[in-house]
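Chemist: Sequence and predicted structure, then a few things I'm wondering about:
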Amino acid sequence: MKRVLIATEKPFASSAISQIADLLHKAGYSLNLLEKYSSKNELLDAASEVDALIVRSDQVDRELLDAAAKLKIVVRAGAGYDNVDTAYAKEKSVVVMNTPGQNSNAVAELAIGLAIYGIREFFGGKSGGELRGRTLGLHGYGYVARNVHRIARALGMKVLTYTRFSKAQATSEGLQVTGSLEELYAQSDVVSIHVPARGIHLKSVSMAVLKQLKKNAIIINTARKEVIDEEDLCAFMTQRDDVKYLSDLRPDCAAVFEEKFAGRYFFTPKKIGAQTQEANTNAGLAAARQIVAFFEEGDETFRVNK
């Protein structure tokens, strides 16, 4: 019998756990659950005898991979997987997968919500603006950005994108793809960032890009803090007192924002883009299905450490 561990400091919704358990039990697998654990040792002990692991933002590092001697597959229930040491997992012959698209609507709705919050002056009583008729620039065009496009279009926004890897997808949907990131930022009233924290995307939002922004622009970041050059962002926000920055993750330079940029920023207490019951259920069930398909059929469709 295959043993599956769900190890989550941020638990799945109880309804999601129930459906995941049913799916795994029907496949003849056992399910262990470790939620809100308080120490690394708890995680190491729980993983020591399992064949498969489902995590959310939990760290799957060398120590864990060494402790989990029987582990064959890790599935990150979500799109980003920078919390998993994919290279070392490959060395250990452990397959790593993500569940792309399962959280995308939840994150997209948050991005639009933050844009509304920003343009309405944080609901503080001051006269704000409207999104209709304004230009939204999508920095990246993956699953989340496509959902943002759908919602923004319904709100009457003009939508542009800059993408290196999804140009065909974007143009097939009638989107204008700008020739550079600088061009995207120069044309946008609101920029929404949707790229992973790896490769060319790391610190891609630099001073060279930021200085192109239109007056009174709003930057929305529901991706990762590592895609922002935070030193450049703070310098830019000092130079341009008309720009707002809203994110669902607290940057390393948050203290600078608190000291210097009052009324021009908002950070959620923790990363909440995927924190809906629907996204919980979608991502968790997708992870469980992928584990069963991997063991029963050798399916590695969503493998990220090939």
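Modeler: On my side now, so go ahead. Residues are numbered from 1 along each chain as shown.
Chemist: alpha carbons only for contacts and neighbour counts from here, please
Modeler: Noted.
Chemist: Does anything pack onto the helix or strand harbouring residue 74? Which helices or strands?
Modeler: Secondary-structure assignment from DSSP states H and E places residue 74 in strand 73-76. Packing partners of strand 73-76 (3 or more Cα pairs under 8 Å, 6 or more residues apart in numbering; DSSP states H and E): strand 52-55, strand 95-98, helix 277-297.
Chemist: And the next helix or strand past it?
Modeler: Downstream of strand 73-76, the next assigned helix or strand under DSSP H and E is helix 86-91.
Chemist: In this protein, what residue spans correspond to helices?
Modeler: In the chain, the segments counted as helices under DSSP state H are 14-26, 40-47, 62-67, 86-91, 104-119, 143-154, 167-172, 181-187, 207-210, 230-239, 254-260, 277-297.
Chemist: one more structure, for comparison:
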Amino acid sequence: MKVIVTDEVAQEGLELLKQDPRVELDIRLGLKKEELLAIIGDYEVIITRSGTTVDKDLLDAGKKLKMVARAGVGIDNVDIDYASSKGVIVVNAPFGNTNSAAEHAMALLLSFCRNITKANASLKSGEWKRAPFTGVELKGKTAGVIGLGKVGGRVATRLKAFECDVLGCDPYIAVKRAHDLGVKLVSHEEIYKNCDIITFHTPLNEETRNMVGEKEIAMMKDGVILINAARGGIINEQALLNALKGGKVFGAAMDVWSEEPPKSETLKELISQDKLVVTPHLGANTFEAQINVAVDVSKEILNYLDEQPLENAVNIPRFDMALMDQMRPFLNLMSVLCDFGVQLVESNLEKVTFSYSGNIAHYDCSPLTVCGLSALLNRRVDQDVNMVNAQLIAEQMGIVIEENKSTQTGAFSNLVTLIIEGEGGKRRLISGTLFEGAPRIVRLRDYSMDFAPAEHMLLLNYEDRPGMIGKIGTIMGAHSINIASMNLGRREEKGEAMVILSLDSAVPLEVMEEVRIATEATFIRAIHMRGAGKCERGCCV
């Protein structure tokens, strides 16, 4: 696998890749866009930080790209939607620099409150002044934290340690999470109206871009202090400049900018304000954080090579990693059911229903559904389909996807059922479960069955009557095709029967036709399972 590194990344992480003989690592820093576009087609993975924009042009040029690895938390420099449409996995390192970013937010706040930067410059110039640098304490202040994720949660904890009353706003977290942090969950408006200090810890997206403008600042208390060590563009910089000059905002501290490096006249004027403490995007710049994020993304690349689950893929549905060991066998089962079931359908797919019954229904089954969809579509389309682009491709093909769950248990503690509907109302149903961790198919259509999938199988329906099994065995023997096992399902004596044969080798078309004629089969199909009983890469990741 060829990997290109386009931004500065800690060597401790890259060493993991250098030690793996499967990886060919190229470090190419400072490339111009045209230079990168000219060579990216040779690589399967690109490792970046914020200095490289992974946009449509780059993704189109990267014909072999399988993964974009962002060595850091923020992914606003990556076009995730377009990467997903191309089947390119995007991974980041959401935990590596969380402590670094949280500590930097606190450093900015304390530096402003205690006039550290001004006092430092004064003393270094030979002055001894104290009165101009009288500061304010955090104790007793009401602090608002907007975004209580990995970084925001740490900042809230540290503000509590400084004896602040902390309010939080985050529509995506549970009340229990806020309770555990000792934070009261409120609305944006309540934070704006009641807080002496407001610190921002959200990603930059369409929802948060210019989230704080003239209107929001007008709601705030006079003399508020604002901190942004998250993403540039969350606070409208012209609005902040006006508020600092007008005195509405007592002061602010900023580590991030809508344009980096800042070039516009607005940003230059903002940065020059006496009431603003500034740093050049240093939130993740600690030795520890740089090593952590480099190691994290390198491990994800190796996980991909080893066909192991990816912990930090941002565009793949995934299980809680604490449950992964329990759920991995179900990914395998789903891959097997779909690979088997889609071979029974000749027409175009119109609707696919995934049903989960029993204990498994207590959990989020969306990764199983996407895994199954990937296995189905890989049999039907020319392009590579994986868990990244499976839903997008299904949507483009007009396939309706449905998921049902029931915690009711029947004969099996866990049961996964696939229903595939094609043109003309044709419908195929297949159910499976796990026996000692291995996939077993237990139902086909309305027949109870019980067999383990094999690489080569033959399925046929015929009217049940004496001597049929003997005829099949005789024909197979005559053509030196060994029958490893046989499973028979039927609804009633001398009614229609369904037989599944597991074979040591594939059945030629002429032999299938001989069997069909001898048994007067109403349906016959050779099944070839790619890696029977083994999960495909599209599911593992």
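Modeler: On my side now, so go ahead. Just so it is clear, the model here is predicted, and its values are computed rather than measured.
Chemist: I'd like the helices of structure 1 as JSON lines, with distance to residue 79 of structure 1 appended.
Modeler: Below are these laid out as JSON lines (distance: least, Cα to Cα, whole Å):
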{"stretch": "helix 14-26", "distance to residue 79 of structure 1": "18"}
{"stretch": "helix 40-47", "distance to residue 79 of structure 1": "22"}
{"stretch": "helix 62-67", "distance to residue 79 of structure 1": "20"}
{"stretch": "helix 86-91", "distance to residue 79 of structure 1": "14"}
{"stretch": "helix 104-119", "distance to residue 79 of structure 1": "8"}
{"stretch": "helix 143-154", "distance to residue 79 of structure 1": "9"}
{"stretch": "helix 167-172", "distance to residue 79 of structure 1": "18"}
{"stretch": "helix 181-187", "distance to residue 79 of structure 1": "23"}
{"stretch": "helix 207-210", "distance to residue 79 of structure 1": "25"}
{"stretch": "helix 230-239", "distance to residue 79 of structure 1": "23"}
{"stretch": "helix 254-260", "distance to residue 79 of structure 1": "25"}
{"stretch": "helix 277-297", "distance to residue 79 of structure 1": "9"}
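Chemist: post-alignment, the strand holding residue 74 of structure 1 versus structure 2, mean distance?
Modeler: With the two structures superposed, strand 73-76 of structure 1 lies on average 0.8 Å from its match in structure 2, counting by mean Cα distance after the TM-score superposition for structure 1.
Chemist: tell me, that strand lands on which residues of structure 2?
Modeler: Aligning strand 73-76 of structure 1 against structure 2 (TM-score structural alignment) gives residues 67-70.
Chemist: what does that stretch contact?
Modeler: 44-50, 88-93, 297, 301 (Cα atoms under 8 Å, 6 or more residues apart in numbering).
Chemist: try 7 Å
Modeler: When contacts are defined by Cα atoms under 7 Å, 6 or more residues apart in numbering, stretch 67-70 of structure 2 is touched by residues 44-49, 88-93, 297.
Chemist: who wins for neighbours among those?
Modeler: residue 297 (29 neighbours; other Cα atoms under 10 Å).
Chemist: That one against residue 92, yeah?
Modeler: Yes: judged on Cα atoms under 7 Å, residue 297 of structure 2 makes contact with residue 92 at a distance of 6.4 Å.
Chemist: where do the contact lists of the two overlap?
Modeler: Shared contacts of residue 297 of structure 2 and residue 92 (Cα under 7 Å, 6+ apart): 69, 71.
Chemist: Sweet, I'm off.
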